[in-house]
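[1] Can you look at this prediction? I've put the sequence above it.
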Amino acid sequence: MNWFLVVVGGMIGAPLRYLTDRAVQRRHDSVFPWGTFTVNVVGCLVLGLLTGAANAGAAPDRLQALLGTGLCGALTTYSTFSYETLRLAENNARLFAFANTVGSVAAGLGAAFAGVALGEAVWG
């Protein structure tokens, strides 16, 4: 049954990623990949919240499969982050490539830690 929940979460996460990426990127006149940055940070926050809830005993395995593996797995994208960073570097936008790398890691980790703390505070 967990595999079905992963599939359902992925069916929601993949189009959500695409639509969010397009909507965010349309609002910025920049070569910086704001759409991918946004979905990855939001995914880290959601996964952090879910982890905090699980640590507090408030997130059953089924919810973790649906939201953690399915939704967040399809919402976030390490491959696109890597590709876009490589393209920035190849197109002589090395400062943007560096900012994307450092900013994505820092913001993603920060969002995950904040999510865990918030999840444990709410459900703990």
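    Received the coordinates, thanks.
[2] alpha carbons only for contacts and neighbour counts from here, please
    Will do.
[3] quick one: residue 44 and residue 107, what's the gap?
    Separation of residue 44 from residue 107 (Cα to Cα, to the nearest Å): 9 Å.
[4] That should have said residue 52, apologies.
    Residue 52 is 18 Å from residue 107, by Cα to Cα.
[5] What count of nearby residues applies to the nearest residue to residue 36 once chain neighbours are set aside?
    Among residues not flanking residue 36 along the chain, residue 21 sits closest, at 5.8 Å (Cα to Cα, 6 or more residues apart in numbering). Look at residue 21: counted by other Cα atoms under 10 Å, it has 20 neighbours.
[6] put this beside the first:
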Amino acid sequence: MTSELTTSGRADDGEPIDPDIDIHRPEQRRELARSHGAILAVISAGGALGALARYGLAQLWPTPPGGFPWATFATNVIGCFLIGILMVAVTEIWVAHPLVRPFLGVGILGGFTTFSTYANDTRALLHPDTMITAFTYFALTLLCALPATLIAVRLARWAYEAIRSPERKAVA
């Protein structure tokens, strides 16, 4: 069962949402704002950079009317691949600064990849003369982007293990 937050800072069942924070104490409200402020700032900065990179790719590789949106397709597949590598890196390989994952993952790669443009491009192609392109784009994006994440995760783990292997250390 999930609890709904009330204006008192308590769930509808009367339990505090976060028992360590009393939202009625001004100093704790300020601390909450400060701790989330840095995360929001790095996500915003990263999102702007990711969106600019996506925009740049779209400008370099424009989609003709009724054509296959290769730039958006490439953006999403590459972005999913990079997210797979990033998640292995920051969760299994090294202890990253707490702002690295929000900046790179949610910010840059979240701003770079675009489900909304994917959906809009698909919708725009849903006309009798471009129906095959629409369904090809729709399916191919899913069939490539999702496995790209899995492949990246496996490659990152494999590469990390290869670097750490005893044979490799003996040579060094």
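    It's in. It should be emphasised that the depicted structure is a prediction, and the values quoted were computed from it without experimental measurement.
[7] quick revisit: and residue 52 and residue 107 of structure 1? which has more neighbours close in?
    Taking neighbours as other Cα under 10 Å, residue 52 of structure 1 and residue 107 compare with residue 52 leading, 26 against 18.
[8] quick one: which helix or strand includes the more buried one?
    If you go by DSSP states H and E, residue 52 of structure 1 is part of helix 34-55.
[9] Point out the other helices and strands that that helix packs with.
    helix 2-26, helix 72-75, helix 78-90, helix 94-123 (3 or more Cα pairs under 8 Å, 6 or more residues apart in numbering; DSSP states H and E).
[10] How about residues contacting that helix?
    With contacts defined as Cα atoms under 8 Å, 6 or more residues apart in numbering, helix 34-55 of structure 1 is touched by 17, 20-25, 28, 59-60, 64, 67-68, 72, 75-77, 80-81, 100, 104, 107-109, 111-120, 122-124.
[11] try stretch 128-141 of structure 2
    Residues external to stretch 128-141 of structure 2 that are found in contact with it (Cα under 8 Å, 6+ apart): 66-69, 73, 76-77, 118, 121-123, 125-126.
[12] and those residues, which two are the farthest apart?
    Pairwise distances across the contacts of stretch 128-141 of structure 2 peak at 21.8 Å for 77 and 126 (criterion: Cα to Cα).
[13] Mind checking which of these two has more residues around it?
    Remark: of residue 77 of structure 2 and residue 126, residue 77 carries more neighbours, 23 against 15, as counted by other Cα under 10 Å.
[14] Looking at structure 1, name the residue matched to the more buried one.
    Structural correspondence for residue 77 of structure 2 with respect to structure 1 (TM-score structural alignment): residue 41.
[15] quick one: its match from residue 81 of structure 1, how far?
    In terms of Cα to Cα, residue 41 of structure 1 sits 11 Å off from residue 81 of structure 1.
[16] now swap in residue 98 of structure 1 and tell me
    Going from residue 98 of structure 1 to residue 81 of structure 1 by Cα to Cα gives 12 Å.
[17] Likewise for residue 122 of structure 1?
    Relative to residue 81 of structure 1, residue 122 of structure 1 is positioned 31 Å away (Cα to Cα).
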